[in-house]
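Asker: sequence and predicted structure below; questions after.
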Amino acid sequence: MTGGERTTGPAGTAYHLRPPSGWLNDPNGMVFHQGRWHVFYQHNPQAARHDRIAWGHASSEDLVRWEHHPVAFGPTEGGPDAFGCWSGVLLPTPGGAVALYTGVVDESQVSTVCLRRGDEELVRWSGPRVVAAQPGPPVRVTRDPFVWQHAGRRWALLGAGLADGTPAVLLYDAEDLADWRYADVWLRGDRADLAAAGPADVWECPQLVLLDGGTGEASLVLSLHDRGRLTQVVGVGGHVVDDDGTPRFEPSGVAVLDVGTSFYAPQVAADPDPGAWLLGWVREEDRHLDGPADGPADGPDHAGCLTLPRRVVPDDHGAHAGAVRLVLDPRVAAGLPLGPPEEVTAHQELDRPLRVEALAEGARLTHAELPEVPLAAGDLVLVDADVLEVYPAQGPPTTHRHPRPWALTVRPGRAGPAGQVVEVRAVDVSRLRPPTTPADRQVRGAPPR
């Protein structure tokens, strides 16, 4: 299943990945492994609230149909992650998979980087081992490790906030995965050339996308945490340069990667296709990270979902080196099962799973509380319950999640009948169940039915 089968209260998403119940936030541990795309994610399987976070797990053979696996691992009583197994990455190694993540020991949220070793099926995991501690002043908080190679050596980035309220990214030497060495503050948010990134006191979930190994052109993806508020996601373009064996980053410009209200904490990973694949968290504005343990009786038993898979591609119209944009993954665009074209009216609510493609100028999306979204030829709109994603032919995508539905308004006559301005098709969610057998599920770690 993709969206999940059991919900209460308002309908859940049907083709965006989420667990059947419980809380979901950041995607973690994304990897292409043994012919399947795997994603782990921040998950509370017990309640639809941010508490005692574990790593959920799902995988897909086509990026469209997702299969849920058992929870990979969760907080260890008395351990370095007793308060939560927060965001991180997964590395395939000759000795098996390695998960590296933020371990939080108590409500103070002082963190370490924890390591767990997994089996070939990514199902069974060791207990946690601390491999990096939080450095002293001026660093106030760290989280969300990212690991990559530079000049034949393994390095890691951590999102951080400094004592004076400045966001930052820290650099670690992670050549020995079991014993990281703190190197330096890699990038600070108080640089004049980064003012366009917007206000933040912590840069979360740093992700480095290398665009050209020969020139070092790269984009540093950052999620902006601003004094308790989760705001936007930006790409800082520039170059990774070598400083006597140590990587340094020279920024050249900043761009917002999604112009909606609900996109946050994306993760990127390599796979066989060009570029990098990406998933982000689709937040629910009325669901709080520190909400009550028990929601209203008629409320949903789930919170949060992931975006549809996207790809990070160079932005040919970008104004600076390392500029990137996010596009819908072609496998999803081609593989999402659709019904036949439907009759289009001048005004209709988008209140069910739909795909809308703009064929000409003259259509727009309207909402009672959110800004209007005009559509141009080639723009693609995907609607799933209260989630709306817009993928324009040019420019950044838009992600919104709101309980009130959007409406499609078409001006007939601009390019002929309304049906010539847009094409509307239902997403056939009945065809989204993954084609697996009970034996397959046992091999991949899910209990047989």
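Answerer: All right, it came through fine. These figures come from a predicted structure and were not determined experimentally.
Asker: CA atoms for contacts and neighbours, from now on please.
Answerer: OK.
Asker: what segments of the chain are helices?
Answerer: Using DSSP state H, the helices of the chain run over residues 330-335, 438-444.
Asker: what's the closest of the ones you listed to Arg227?
Answerer: Arg227 sits nearest to helix 330-335 of all the helices of the chain, at 35.7 Å, using Cα to Cα.
Asker: this is the comparison structure:
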Amino acid sequence: MTDLALSSTLSLAATHPDPAFPRFHPRPAQGWINDPNGVSYINGRYHVFFQYNPLSARHSQIQWGHVSSPDLVHWEEHPVALSPQPGGPDSAGCWTGVVTSDDGVPTAAYSGVQDHGGHSQVVIARGSADLVAWSQDGHVAASMPVDPLVTAVRDPFIFRFNGARYAMQGAGLADGRAALLLYTVDSLDDWKYQGIWLTTADPVAGLHTPAEIWECPQLVQVPTGEWVMMFSLWLSGDDHEHANGVGHLIGSLSADPETGLPVFTPVTGGKSDLGRDFYAPQIVQLTSGSVDCAPAALLWGWANEGPGRDGRRGRAQAEIDDAGWSGVLTHPRVLSVVEGSLVVTPAPEVLAYRGAAVALGAAGSVTVPGFAEVLVRGSGGGSGSGSGSVELVLGSGPAAQVVYSDPLAAGEELRIFLDASLVEVYRTGSVATTLRAYPAPGESWELTLPTGATADVWELTLPA
């Protein structure tokens, strides 16, 4: 088998000259990254591709970068997987898409744009068994639908239902609604358009996932049987800010009695992340060893370099240019549905980064290293005990910024991961909160706990 490793991305990150550069979230040392793409588990390795501009820290000339891991802990960086082909349907960018196994052949289906500002088409590329070498011949599997109501299409996603393969794309309609388009995919080379599948005219979708275009649509089944549909909620005023963030719908999938096509019926929904620095997640459905439950679903998201907002300091474009890099992917996250609500937890594998204990059972306030895992426990309960807010503050004095502040009820737990400028907070029974913050020289992190709460703090280290 081919030697997969181009470089060990986390080992190189430990010596990166920028103190804001994450050490425990794989990405190239330089360049712009955004949406995770082609998330897959093939031939015993996890593969995560992503939108990538290796030439600058700006969003242009988008290609597909690539990292892979056997265990979600040790990551290797590989050469660029997909590049715009001069004169081809992707000459203006290889945008978001998926990777699947097509009769044993790794196959990418992605949005290709031929002209800047033009419509996207679904372009197919075939990969080697190790997913490192790719053949791009410009094959188009689906073009813009001939439908005057459909004004924008992007981001194909493939799913299976009742033994058949389907695909969907996010869309925007001329009347301002966001929409999903449905395709049958008997052959990956030729997608058959079946029409507009779901829109924000649905009252549940309109309430929980308001947008002008549903970007990066995802659809997976969680082990308890519910289907989770997730969208990135694009508005025309967005410029990598994404005020509406990411939303999801929870419902059922059934077969239309006349056509046999899948019908998604949303029941409820909500925000998929509570931070302003999270967008464009992609979910992979892993195969299950049990016939009694659906396979697990793992999610990665994109955390952009945030300008100052919500009372936090950000990085100006000039600072991003000087640093030479932009964008981070989150830890892998496990999705489940508990009592009708989406629950997001860090993949258990990331516990391998837990190193020496800094504090155990700390109360009041505790100083937290810049690379750390924190477990906060609310008090054991009882009337009048344990309620209050957990605050994570960067710096001190007039320049201090409250990066995270939220109530903690008795019996609740928070898991907080600090990785230089990336903060991920996971609350028991809820979704995550993804934030960016940039320590100035000499600044430290301070965690303040409500009465009755305690915190365990560990440094993060790279396992051998």
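Answerer: Nice, I can see it. Quick caveat: nothing in here was measured; it's all calculated off a predicted structure.
Asker: re earlier: reformat the helices of the first structure as TSV; add distance to Leu432 of the first structure.
Answerer: TSV is the format used below for those (distance: least, Cα to Cα, whole Å):
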stretch	distance to Leu432 of the first structure
helix 330-335	10
helix 438-444	16
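Asker: aligned partner of Pro137 of the first structure in the second structure?
Answerer: Alignment note (TM-score structural alignment): Pro137 of the first structure maps to Pro148 of the second structure.
Asker: so what's its match closest to, chain neighbours aside?
Answerer: Closest residue to Pro148 of the second structure apart from its sequence neighbours, by Cα to Cα, 6 or more residues apart in numbering: Ala174 at 7.8 Å.
Asker: now do the corresponding residue of the first structure for that neighbour against Gln232 of the first structure, distance only.
Answerer: By TM-score structural alignment, Ala174 of the second structure lines up with Ala163 in the first structure. Distance check for Ala163 of the first structure against Gln232 of the first structure: by Cα to Cα, to the nearest Å, it reads 22 Å.
Asker: the strands in the stretch 101-250 of the second structure, which residues?
Answerer: 105-113, 120-127, 134-142, 150-161, 164-173, 178-187, 190-199, 213-221, 227-234, 246-255 (DSSP state E, counting those that start in this stretch).
Asker: dump those to CSV, plus distance to Val403 of the second structure and mean neighbour count.
Answerer: Shown next, in CSV, are the strands of the stretch 101-250 of the second structure (distance: least, Cα to Cα, whole Å; neighbours: other Cα atoms under 10 Å):
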stretch, distance to Val403 of the second structure, mean neighbour count
strand 105-113, 35, 24
strand 120-127, 38, 24
strand 134-142, 42, 18
strand 150-161, 32, 21
strand 164-173, 33, 21
strand 178-187, 32, 21
strand 190-199, 35, 17
strand 213-221, 28, 27
strand 227-234, 23, 25
strand 246-255, 20, 21
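Asker: quick one: closest of the ones you listed to Gly44 of the second structure.
Answerer: Gly44 of the second structure lies closest to strand 105-113 among the strands of the stretch 101-250 of the second structure, at 13.0 Å (Cα to Cα).
Asker: so the closest one corresponds to what in the first structure?
Answerer: Under TM-score structural alignment, the counterpart of strand 105-113 of the second structure in the first structure spans residues 96-104.
Asker: mean distance, that stretch to its aligned residues in the second structure?
Answerer: Mean deviation of stretch 96-104 of the first structure relative to the second structure after superposition (mean Cα distance after the TM-score superposition for the first structure): 0.5 Å.
Asker: ok, and what's touching that stretch?
Answerer: Around stretch 96-104 of the first structure, the neighbours that count as contacts under Cα atoms under 8 Å, 6 or more residues apart in numbering are 29, 80-92, 110-120, 122, 143-145.
Asker: counterpart of Asp226 of the first structure over in the second structure?
Answerer: Residue pairing (TM-score structural alignment): Asp226 of the first structure is matched to Leu235 of the second structure.
Asker: which residue is nearest the middle of the second structure?
Answerer: Against the mean C-alpha coordinate of the second structure, by Cα atoms, centre = their mean, the closest residue is Gly301 at 1.4 Å.
Asker: pretty sure that residue contacts Asp277?
Answerer: No. Gly301 of the second structure is beyond contact range of Asp277, at 9.7 Å (criterion: Cα atoms under 8 Å).
Asker: shared neighbours, these two?
Answerer: Applying Cα under 8 Å, 6+ apart, one finds that no residue jointly contacts Gly301 of the second structure and Asp277.
Asker: before we move on, back to that, in JSON lines, list the strands of the stretch 101-250 of the second structure along with distance to Asp456 of the second structure.
Answerer: What follows is these, written out as JSON lines (distance: least, Cα to Cα, whole Å):
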{"stretch": "strand 105-113", "distance to Asp456 of the second structure": "43"}
{"stretch": "strand 120-127", "distance to Asp456 of the second structure": "44"}
{"stretch": "strand 134-142", "distance to Asp456 of the second structure": "45"}
{"stretch": "strand 150-161", "distance to Asp456 of the second structure": "40"}
{"stretch": "strand 164-173", "distance to Asp456 of the second structure": "42"}
{"stretch": "strand 178-187", "distance to Asp456 of the second structure": "44"}
{"stretch": "strand 190-199", "distance to Asp456 of the second structure": "45"}
{"stretch": "strand 213-221", "distance to Asp456 of the second structure": "34"}
{"stretch": "strand 227-234", "distance to Asp456 of the second structure": "33"}
{"stretch": "strand 246-255", "distance to Asp456 of the second structure": "30"}
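Asker: from Ala133 of the first structure, how far out is the closest residue to Val31 of the first structure other than its chain neighbours?
Answerer: Closest residue in space to Val31 of the first structure, ignoring its immediate chain neighbours: His38 at 5.3 Å, by Cα to Cα, 6+ apart. Using Cα to Cα, His38 of the first structure is found at 28 Å from Ala133 of the first structure.
Asker: more neighbours: which of the two?
Answerer: His38 (22 against 16; other Cα atoms under 10 Å).
Asker: hang on, the more buried one packs against Phe32?
Answerer: Yes. Counting by Cα under 8 Å, Phe32 is a contact partner of His38 of the first structure at 6.1 Å.
Asker: give the burial count for the equivalent of Pro266 of the first structure over in the second structure, as a bare number.
Answerer: In the second structure, the residue matched to Pro266 of the first structure (TM-score structural alignment) is Pro281. Residues lying near Pro281 of the second structure (other Cα under 10 Å) number 26.
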